[in-house]
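1. Let's see this in three dimensions:
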Amino acid sequence: MSESKIAITVVVPVKNEEANLGKCLSRLSRFSEVIVVDSSSTDRTPAIANEYGANIVNFSWDGKYPKKRNWLLLNVTLRNEWVLFLDADEFVDAAFCDAVDRATQDPVQCGFWLNYDNFFLGRRLRFGVPQRKLALFRVGKALYEQIDEDHWSGLDMEVHEHPIVDGPVGEIAARIEHKDDRGIIKFVDRHRDYAVWEAHRIVRLRSSGIALNKMTRRQRLKYGNLSRWWYPWVYFLFTYFLKFGFLDGSVGLQYAFYKTWYFQTIRLLIFEGASGHGYRGRPS
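-> Next comes the predicted model:
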């Protein structure tokens, strides 16, 4: 007797992800629906999605709300009650599939935090600040934060926006492997784009007076303090020493360094007025 499929729709947003997509999709055969949302890739990404039998939906962003994940939730009818968002460089295993299958049988929960094992320079990071995302929830019970933006960057997908879930949220302990095989240049390019976006968001938060109390605890800590001179260095001390990042050896040091560079870059962009727009005051 064939194994019944897990009643979860997996959505993989992509753009030019031929290096990672095949491995990602090869782990998703147990799910009843897999959708690849493609931003007009120019490499083999669409062909790879076809090879693995995924449904392909093309997305073209106009620079405003909604971005890719919210657009899909608002415009595409999904087969299942639950949706799981995975990036192309995130890989699940049998233990994770079993865990989400069990967890989504709970009639009370409306979403779940997921835990990740990060890789950097080809090595697993066992220590440092753990990565977690709220990326599994009931369809119709959550949307990502609506942030009014107008061409802040070329990021057409919700990256730092947090899903707002209407109902109880649990956590799944089984871990997802987060391993991007595209090299350090792609890592730096991606985080440069993220830094520009985050600087713009902080400028907008300050100018609009949006209350931080509607955000998660981690968001409140970050957005309340990111422009302060000490934040990048406290992050380095916290992740490298207090969270034992030094036990990951040279890779742990390099990762902590790059994350510190990332937060310092955001701070300097705020100081410059997010590349010439909005807040121009000196950071505290």
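
2. From here on, just use CA atoms for contacts and neighbour counts.
-> Will do.

3. unless I'm mixing things up, Asn55 is touching Leu25, no?
-> No - applying CA atoms under 8 Å as the test, Asn55 and Leu25 come out as separate, 11.4 Å apart.

4. more crowded one of the two?
-> Leu25 (25 against 14; other CA atoms under 10 Å).

5. Which residue, neighbours along the chain excluded, lies closest to Pro163?
-> Residue nearest to Pro163 in three dimensions, not counting chain neighbours: Tyr144, with 3.9 Å by CA to CA, 6 or more residues apart in numbering.

6. which residues in the stretch 1-150 of the chain form strands?
-> 6-14, 31-38, 55-58, 82-85, 90-91, 111-120, 123-124, 131-138, 142-144 (DSSP state E, counting those that start in this stretch).

7. distance between stretch 132-145 and the chain's centre?
-> For stretch 132-145, the separation from the chain centroid amounts to 12 Å (computed by CA atoms, centre = their mean, to the nearest Å).

8. Give me the residues contacting it.
-> Here stretch 132-145 makes contact (CA atoms under 8 Å, 6 or more residues apart in numbering) with 69-70, 73, 80-86, 110-116, 158, 161-167.

9. Following up with a second sequence; could you model it the same way so I can compare the two?
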Amino acid sequence: MNQKISVFIITLNENQNIARCLEKLFWADEIIIVDSGSSDETVQIGLLYKAKIIFHKFENFGKQKQFALLQTKNDWVLSIDADEVLSDSLVNEIQNTVFTSEFVGYTIPRTHVFLGKVFKFGTENKRPVLRLFNKKNGFFIENKVHETVIVQGKTRSYENEMLHYTSEDVTKGISKCVNYALLSGEFMFEKGKRTYFIKLLFKFPLEFIKVYLFNRNFLNGYQGFIWSMFSAIGSFLKYVKLWELQRKSIHSPAPGIHS
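-> Below you'll find the model as predicted:
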């Protein structure tokens, strides 16, 4: 590896995940944790791994990631979430990378781990995500959700994966599903998206069929079934939230009009 690399992570109450993530970042030249007010031991654990801790109020995922990016001192950066873990083979692959001007970013295959199950089938198995890039050529779109790195230039893909520990129990899985769905609905409304009641009637069953059957999650055991249910529920709630917001906007009085 001929370049120094900074790693940055945004956190809020990640004490169950952060140590597992940080253990695989021993090779990094700098680790930045941007925390938005954890009340657990996230910060203390980060300090044990020599991370630089910066406190910053959370507005949305895109803005928080972009803020964290701007705190790094090296041009090459790795964006990773607290619930993601690099495999040993991926660490070796990164360390053996000779960075040149030909590529400005690298995608990493990411594999889903849900309720303790590593998904070997479906679209969540080794899905490529752009995470390692030269910040001179890239930035985050400051979206409320679906925060995305945009780079200007050529990218290539690593062969080895990282694991994404999404939920280790059903309670947390439900909470994440609902919260993310509501944020997604709000984001869609802010972007001018609209929906129809008839779409709500069919959204859940069609999404479940797509994720469970067409995406082959039935091959991932009972965890694949539960994940497919969560995906369908989340998609349904997202559109319910969008429907609610657009109905409120229709029935809201115009500015300057009072009853």
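
10. now what about the TM-score between them?
-> Once superposed, the chains reach a TM-score of 0.84 (TM-score structural alignment, normalised by the length of structure 2), with 247 aligned residues with a CA RMSD of 2.8 Å.

11. if we can go back for a sec, which one in structure 2 is aligned with the residue nearest to Pro163 of structure 1?
-> Taking TM-score structural alignment, the alignment pairs Tyr144 of structure 1 with Phe140 from structure 2.

12. What is the neighbour count of its match?
-> 19.

13. Look up how far Thr42 of structure 2 lies from it.
-> According to CA to CA, to the nearest Å, Phe140 of structure 2 stands 24 Å off from Thr42 of structure 2.

14. try Phe197 of structure 2
-> 43 Å.

15. And for Ile32 of structure 2?
-> 13 Å.

16. burial of the spatially closest residue to Glu23 of structure 2 that is not a sequence neighbour, as a residue count?
-> With sequence-adjacent residues excluded and distances taken as CA to CA, 6+ apart, Glu23 of structure 2 is closest to Tyr49, at 7.8 Å. Residue crowding around Tyr49 of structure 2 was assessed by other CA under 10 Å; the count is 15.

17. After alignment, which residue of structure 1 pairs with Tyr49 of structure 2?
-> By TM-score structural alignment, Tyr49 of structure 2 lines up with Tyr52.

18. again, but for Lys210 of structure 2
-> Aligning on TM-score structural alignment places Lys210 of structure 2 opposite Phe238 in structure 1.

19. Show me what Val91 of structure 2 lines up with in structure 1.
-> By TM-score structural alignment, Val91 of structure 2 lines up with Cys97.

20. Equivalent analysis for Leu69 of structure 2, please.
-> Aligned by TM-score structural alignment, Leu69 of structure 2 pairs with Leu73 of structure 1.

21. next one: Thr123 of structure 2
-> So, by TM-score structural alignment, Thr123 of structure 2 is matched to Val129.

22. Was I right to think that match contacts Phe241?
-> No - using CA under 8 Å, Val129 of structure 1 is not in contact with Phe241; the gap is 10.5 Å.

23. quick one on the thing from earlier: for the match of Thr123 of structure 2, what are its contacts?
-> Thr239, Lys243.

24. now the helices: where do they sit in structure 1?
-> Taking DSSP state H to define them, one finds helices in structure 1 at 21-26, 45-51, 68-75, 94-103, 184-208, 217-225, 231-237, 249-271, 273-276.

25. what angle sits between the fourth one and strand 6-14?
-> So the one you mean is helix 94-103 of structure 1. Using axes from the mean of the first three to the mean of the last three CA atoms, to 10 degrees, one finds that helix 94-103 of structure 1 and strand 6-14 are set 120 degrees apart in direction.
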